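Visitor: Fold the following, please.
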Amino acid sequence: MPVSLRPAAPAHAIRSYVCRAPGTFIWLGILFVTSVIMHQLTPDILERVLERRSTNIHNLLLSPGRVLLTSALWLDGGGWPLYVLVFNVFHVPAERWLGTRRWLAVMGVAHIGATYLSEGVLALAIHTGAAPHSAVNTLDVGVSYALAGVAAVLTYRIPWRPLRYVYAAGVLLFYTAPLFDHLTFTDIGHFSAALLGLACYPLTPRRKSDQAVAVKAS
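Guide: Here you go, the predicted model:
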């Protein structure tokens, strides 16, 4: 006799899926709320709201902690459904693999590190006259630096080394290509975030094979 699927089964599967990556879905929930707010505001008010949350040079000097946090709670380009897809491709497997704390640590390293590196380059450009002084207030919000870092650190989740190298090369190529076409400080930020994600290897779980190699080497 065939076993019928209980109506509660799909709901249980969805709940289990979400609970295994709580940080990702809490973040998506916040982004949904801020996205709704963005669509309700007039362009001039929205610009002022985002300016206060931007990790530009001016705000980083005045209140770095506040803007580093709040800038990652607003989307800059692309609709929320697109980020649902991207977050499920990269953040969900990363959080499950690393655990929420280490996933947050990787994102923090990528988001904060890339922000300061890119804004530092912009500050140097302003100092040398390559960029106008008004660039200290350039709008810089969004989740892309953290995403680049997480996409890069997932390199170490791939068990087969040749495929791991191919994936890492693909990530670096994706973030390197814009550097050679109308270079902007955000392009530098994305590339820096990917490198910082690769540098987060010490935060990744050690595989048994890697542990065995380390023991033999010692």
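
Visitor: When you work out contacts or count neighbours from here on, use the C-alpha atoms and nothing else.
Guide: Fine.

Visitor: Run through who's touching stretch 70-78.
Guide: 27, 30-31, 34-35, 50, 53-55, 140-143 (CA atoms under 8 Å, 6 or more residues apart in numbering).

Visitor: Same check on stretch 87-105?
Guide: So stretch 87-105 is contacted by 20-24, 147, 150-151, 154, 157, 203-205 (CA under 8 Å, 6+ apart).

Visitor: So which of the residues you listed is the closest to V106?
Guide: V150 (6.7 Å; CA to CA).

Visitor: element containing that closest one, please.
Guide: Secondary structure from DSSP states H and E places V150 in helix 144-153.

Visitor: Tell me which other helices or strands the following helix or strand past that helix touches.
Guide: Per DSSP H and E, helix 144-153 leads on to helix 161-176 as the next helix or strand towards the C-terminus. Helices and strands touching helix 161-176, as assessed by 3 or more CA pairs under 8 Å, 6 or more residues apart in numbering; DSSP states H and E, comprise helix 144-153, helix 185-198.

Visitor: Second chain to compare with the first, below:
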Amino acid sequence: MRSLGRWRLRPWHLFPTPTGAPFTFAYAAVLAVTSLIAAYADPALVHALHQGSSTDVAHLVRAPVLVLLASALWVAGGILAPYTLCFLFVLTALERRIGGPRTAVVFLLGHVLATLATEGPVGFAVLAGHLPDSSLHRLDYGISFGVAASLGALTGLLRPWLRWPVLVLFGGMLIQDLLNLTDPLTNWGHLIALAIGLGMWPVVRRWYREQG
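Guide: Below is the predicted model of the structure:
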């Protein structure tokens, strides 16, 4: 009962603050700016920025570090996309438990590894002649892989009564998206990123103990 009272008195802990979750707060501010640019700037400019930030095979071959970082500065679907709210809750909760730098590591690992795991096979398929050259060029940007990995890692720090429902709901949603075949590459990337986060349970639990 006492823990419930504490939660009611401090609901702002669900959201990032400059002192409580500085990494998430600063990152959210950057995403707010880029989302405003995407919403109100000239469409041709926005398309050029998105294209230049895309982690398709062509860009990954030419400038891998640049596009892997730049692609994480945009929210696919805009600031009101579901992953935006998930980003705020998940990264805030994770940062309050393991700290900002380590949260950034989890996010980047999911973002980078899931991107390479999905785009790499496309490149090899084109080389083998199984896909056309046009497959090397597509718009691929956003924060969702990093968020999925962060959620997977966070569940390792939650109590079982909350951990398993969260995993079942989120994992079920990702599987349903994959079965719908709306964007198979991205859908596989979400599942891979979640698996990366789950695989980090031993690491984040150790970080949590060190943080405490």
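
Visitor: A76 of the second structure in helix, strand or coil?
Guide: At A76 of the second structure the chain is in coil, as set by DSSP: H, G, I helix; E, B strand; the rest coil.

Visitor: of all the contacts of stretch 70-78 of the first structure, which comes closest to D44 of the first structure?
Guide: Nearest to D44 of the first structure among the contacts of stretch 70-78 of the first structure is L50, at 10.1 Å by CA to CA.

Visitor: Please list all residues in contact with that closest one.
Guide: Listed by CA under 8 Å, 6+ apart, the contact set of L50 of the first structure reads S71, L139, V141.

Visitor: try D187 of the first structure
Guide: Contacts of D187 of the first structure (CA under 8 Å, 6+ apart): Y175, P178, L179.

Visitor: Recalculate using a threshold of 10 Å.
Guide: Residues counted as contacts of D187 of the first structure (CA atoms under 10 Å, 6 or more residues apart in numbering) are S118, Y145, Y175, T176, A177, P178, L179, F180, D181, A193.

Visitor: now these in a markdown table, with neighbour count and distance to A217 of the first structure?
Guide: Formatted as a markdown table, the contacts of D187 of the first structure follow (neighbours: other CA atoms under 10 Å; distance: CA to CA, whole Å):
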| residue | neighbour count | distance to A217 of the first structure |
| --- | --- | --- |
| S118 | 23 | 38 |
| Y145 | 30 | 36 |
| Y175 | 19 | 34 |
| T176 | 17 | 34 |
| A177 | 12 | 37 |
| P178 | 16 | 40 |
| L179 | 15 | 39 |
| F180 | 9 | 41 |
| D181 | 9 | 44 |
| A193 | 33 | 31 |
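
Visitor: follow-up on the earlier one: now the angle from the helix holding V150 of the first structure to helix 161-176?
Guide: Per axes from the mean of the first three to the mean of the last three CA atoms, to 10 degrees, the angle that helix 144-153 of the first structure makes with helix 161-176 is 160 degrees.

Visitor: Following superposition onto the second structure, what is the mean distance for helix 144-153 of the first structure?
Guide: Following the fit onto the second structure, the mean deviation recorded for helix 144-153 of the first structure is 0.7 Å by mean CA distance after the TM-score superposition for the first structure.

Visitor: Can you tell me which helices and strands that helix packs against?
Guide: helix 80-89, helix 91-98, helix 100-128, helix 161-176, helix 185-198 (3 or more CA pairs under 10 Å, 6 or more residues apart in numbering; DSSP states H and E).

Visitor: Quick check: which of those is buried the most?
Guide: Among these, ranked by average contacts under mean count of other CA atoms under 10 Å, first place goes to helix 185-198 (a mean of 25).
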